[in-house]
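**Q** got a predicted structure here, sequence first:
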Amino acid sequence: MEFATRPLPVGPETPFTASQIRDVIQQILATEGLPAIVQVGHPVIRQHAARFDGQIDDTELVQLIERMRDVMHAAPGVGLAAPQLGIPLQLAVLEDRFDVDPIASEARQRTPLGFFPILNPTYEPTSPSTASFYEGCLSMRGFQAVVTRHRDVRLSYQRPDGSTAAEEFTGWQARIVQHETDHLHGGIYLDRAELRSLSNDGEYRTNWAYPGIEEARHGLGFLDS
C-alpha cells in the first residue's frame, strides 16, 4: 500500500554571510578531532542553507568533505549535511555500505551506495510511487519515525569540481538523497513523518523492527487505510 508524501515547510534563509560561513568552516578544519553533530534546536538545522558559490577555496572544500565523511563514518550514518556541523552551506555527503538483513534489504530496496558529495542539490520524483519506512537522524538521536517518501527521484547537483550532474535513484538510495537534501533546505525527517509512529530506539527495537511497517501501522494507529 502506498501513501502520500507530506510537504516540507519552508525554513528561513540563513543570516550567515559568506565570510561567516568561511570562518565556521576554517574553525572546524583547524580543530583536532572530529566536530560534534549538532542536534535539533540548533538554529542552523532549521535554516535554508546558502548555495555554495565559492565561499571556500578548492583545497578547503576537499578538506571539509573528508572531515564530513569521517564524521559520518564515526556516527555511524549513511549521510551527513553541512548544517549538521553548524555550517549553513548546501553541501552533503552520502554513502551506504552497511550490511543489512537480506529480507529487510529486499523490502526496503536497499542496495549499497558508493560515497559521493553533493552541492546545491534539488530532487524531483520520477514516478508516482511512494515508500513508507522507519527513518532516523543523526541530529535527533534516540528516535525513529515512519516517513513516506518518493520511491524514485532524479537528483540534480553540483560536483566539487564545479561540474553539474543529474542521476536517478530508487528505493533506499532515493530515501537517503531526499533526507540529506531536505536538511539543506531547513527540513528534518519529522516534518514529513507520521508522528503517531514516533518511537525511541529501545521501543523500536523491541516492538517495530520489522522489514516493513504494517505491525507498527496497526499497533500505533497511523496511516489508516
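**A** Alright, I've got the coordinates.

**Q** when you work out contacts or count neighbours from here on, use the C-alpha atoms and nothing else.
**A** OK.

**Q** list the contacts of the residue positioned nearest the centre of the chain.
**A** Nearest to the geometric centre of the chain sits E180, at 2.6 Å (Cα atoms, centre = their mean). Taking Cα atoms under 8 Å, 6 or more residues apart in numbering, we find E180 in contact with 79-81, 92.

**Q** pull out the buried residues from the longest strand seen in the chain.
**A** Assignment by DSSP state E gives strand 113-125 as the longest strand of the chain. Buried positions in strand 113-125, judged by neighbour count with 16 or more other Cα atoms under 10 Å: 113, 117-123, 125.

**Q** second structure for comparison follows:
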Amino acid sequence: MAPPRDHAPLAERVEELLAAGGPLPLVAAGQPVLRRGTEPYEGQLGPALLARFVEALRVTMHAAPGVGLAAPQVGVELRIAVVEDPAPVTEEIAVARGRVPQPFRVLVNPVYEPVGAARAAFFEGCLSVPGWQAVVARHAEVRLRGEDERGRALDEVVTGWPARIVQHETDHLDGTLYLDRAELRSLSTNEAVAALWAQPEPRAAAEALGFELP
C-alpha cells in the first residue's frame, strides 16, 4: 500500500511554491517527500503552470548550483526533472569521467535501463545531502526513455557523466538517494574531497579509505 500523500491538489501547491519567486527552497534528506516516489506526469499542472515550474527548477538548479534537479527536491511529487551541465572541468577529468557539456533539458516520466554490464565509480554529491560526497558505482551506459516538456518522446542511449546524471535524477523520482547506492566507506565532506580526492578517478580514495572499485 502506498503511503498517504498530501491531498491538496498538486497544481495549488505548485502555485504556492512559485508565488514567492526566485529559487525554490530545497528539501534535505530526512523529509518523506524524498522517499515516497512520484506520480507520473499526466497534465496535472497544465501547459502554462508546467512551463513556470520548469523555469523555477532551472533557476533553482543554477542557484544551488547543480547539474540536475528533480521535482521531489523542491517538495513536489511529480515525475519531472531538469538537467544541465556546462562541464567546467579540466580535459584530464573530462576524459576520465566521460564528462561533456549538456544543454538544459527537461525529463518528464523518465526511466532508464542499463546498456551492457560496464560500471563506473566516481565521487558524487546531491543538493538534498549538502556538504557530503561519496563514491557511487553506476552503469556506464543507459537507455533513457520518457518525454520532454512538450510531450515529445525521448528514447536515447546516454554514456559517461551524462548517464550518471540521468541515473541520479531518475532515482530521485523513485525515492532513491545516491547514498543508497554509495560505498559508505568513501563518505567524505566536500572539503575532504577537494583536499584529498580531487584526482580524475577515486583510486587513491579507495586505497586509503579501504573500499573496492568495480
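**A** Yes, it's here. Quick caveat: nothing in here was measured; it's all calculated off a predicted structure.

**Q** on that earlier part again, which residue range of the second structure does the helix or strand just after the longest strand of the first structure align onto?
**A** As assigned by DSSP states H and E, the chain's next helix or strand after strand 113-125 of the first structure is strand 130-135. Mapped onto the second structure using TM-score structural alignment, strand 130-135 of the first structure covers residues 119-124.

**Q** what's the offset of the matching stretch from the middle of its chain?
**A** From the chain centre to the centre of stretch 119-124 of the second structure is a distance of 14 Å (Cα atoms, centre = their mean, to the nearest Å).

**Q** check stretch 206-222 of the first structure too.
**A** Using Cα atoms, centre = their mean, the distance between the centre of stretch 206-222 of the first structure and that of its chain works out at 22 Å.

**Q** what are the contacting residues of it?
**A** So stretch 206-222 of the first structure is in contact with 103-105, 107-108, 132-134, 146, 194, 196-197, 223-224, going by Cα under 8 Å, 6+ apart.

**Q** show me which of the residues you listed are buried.
**A** The buried subset of the contacts of stretch 206-222 of the first structure (16+ other Cα under 10 Å) comprises 105, 108, 132-134, 146, 194, 197, 223.

**Q** for the counterpart of A166 of the first structure in the second structure, what are its contacts?
**A** In the second structure, the residue matched to A166 of the first structure (TM-score structural alignment) is D155. Applying Cα under 8 Å, 6+ apart to D155 of the second structure gives the contacts 143-146.

**Q** neighbour-wise, which one of those residues leads?
**A** When neighbours are counted by other Cα atoms under 10 Å, L144 leads the contacts of D155 of the second structure with 21 neighbours.

**Q** that one touches L154, doesn't it?
**A** Yes - L144 of the second structure lies in contact with L154 (Cα atoms under 8 Å); the separation is 7.0 Å.

**Q** mind listing the helices for the second structure?
**A** Under the criterion DSSP state H, helices of the second structure are mapped to 10-19, 46-63, 91-97, 160-173, 190-196, 203-209.

**Q** the aligned partner of Q26 of the first structure in the second structure - nearest residue in space that isn't next to it in sequence?
**A** By TM-score structural alignment, Q26 of the first structure lines up with E15 in the second structure. Distances taken as Cα to Cα, 6 or more residues apart in numbering place L49 nearest to E15 of the second structure, at 7.8 Å, with adjacent residues excluded.

**Q** hmm, back to that, what's the mean distance for the match of strand 130-135 of the first structure versus the first structure?
**A** Aligned to the first structure and superposed, stretch 119-124 of the second structure gives a mean residue distance of 0.3 Å (mean Cα distance after the TM-score superposition for the first structure).

**Q** identify the residues contacting that stretch?
**A** Counting by Cα under 8 Å, 6+ apart, 97, 133-141, 178, 201-202, 213-214 sit against stretch 119-124 of the second structure.

**Q** list only buried entries from the residues you listed.
**A** 97, 133-141, 178, 201-202.

**Q** pick the one among those closest to E39 of the second structure.
**A** Of all these, Y178 has the smallest distance to E39 of the second structure: 20.2 Å, by Cα to Cα.

**Q** now do the contacts for that closest one.
**A** Each residue near Y178 of the second structure by Cα under 8 Å, 6+ apart is listed here: 124-126, 136, 168, 171.

**Q** 10 Å instead?
**A** 124-126, 128-129, 133-137, 167-169, 171-172 (Cα atoms under 10 Å, 6 or more residues apart in numbering).

**Q** what do we get in the first structure for it?
**A** So, by TM-score structural alignment, Y178 of the second structure is matched to Y189.

**Q** now G146 of the second structure
**A** Under TM-score structural alignment, G146 of the second structure pairs with Y157 in the first structure.

**Q** what about the nearest residue to that match once chain neighbours are set aside, distance to E168 of the first structure?
**A** Excluding the flanking residues, the one nearest Y157 of the first structure by Cα to Cα, 6+ apart is P121, at 4.2 Å. Per Cα to Cα, to the nearest Å, P121 of the first structure is found 13 Å from E168 of the first structure.

**Q** intersection of neighbour lists for these two?
**A** 155-156, 177.

**Q** what is the neighbour count of the nearest residue to R151 of the first structure once chain neighbours are set aside?
**A** Nearest non-adjacent residue to R151 of the first structure, counting by Cα to Cα, 6+ apart: T130, 4.6 Å away. Summarising burial for T130 of the first structure: neighbours were counted as other Cα under 10 Å, giving 17.

**Q** P202 of the second structure -> the first structure?
**A** Using TM-score structural alignment, P202 of the second structure pairs with I213 in the first structure.

**Q** quick revisit: common neighbours of L144 and L154 of the second structure, please.
**A** Joint contacts of L144 of the second structure and L154 (Cα under 10 Å, 6+ apart) are 107, 110.

**Q** okay, now E124 of the second structure: neighbour count?
**A** 18.
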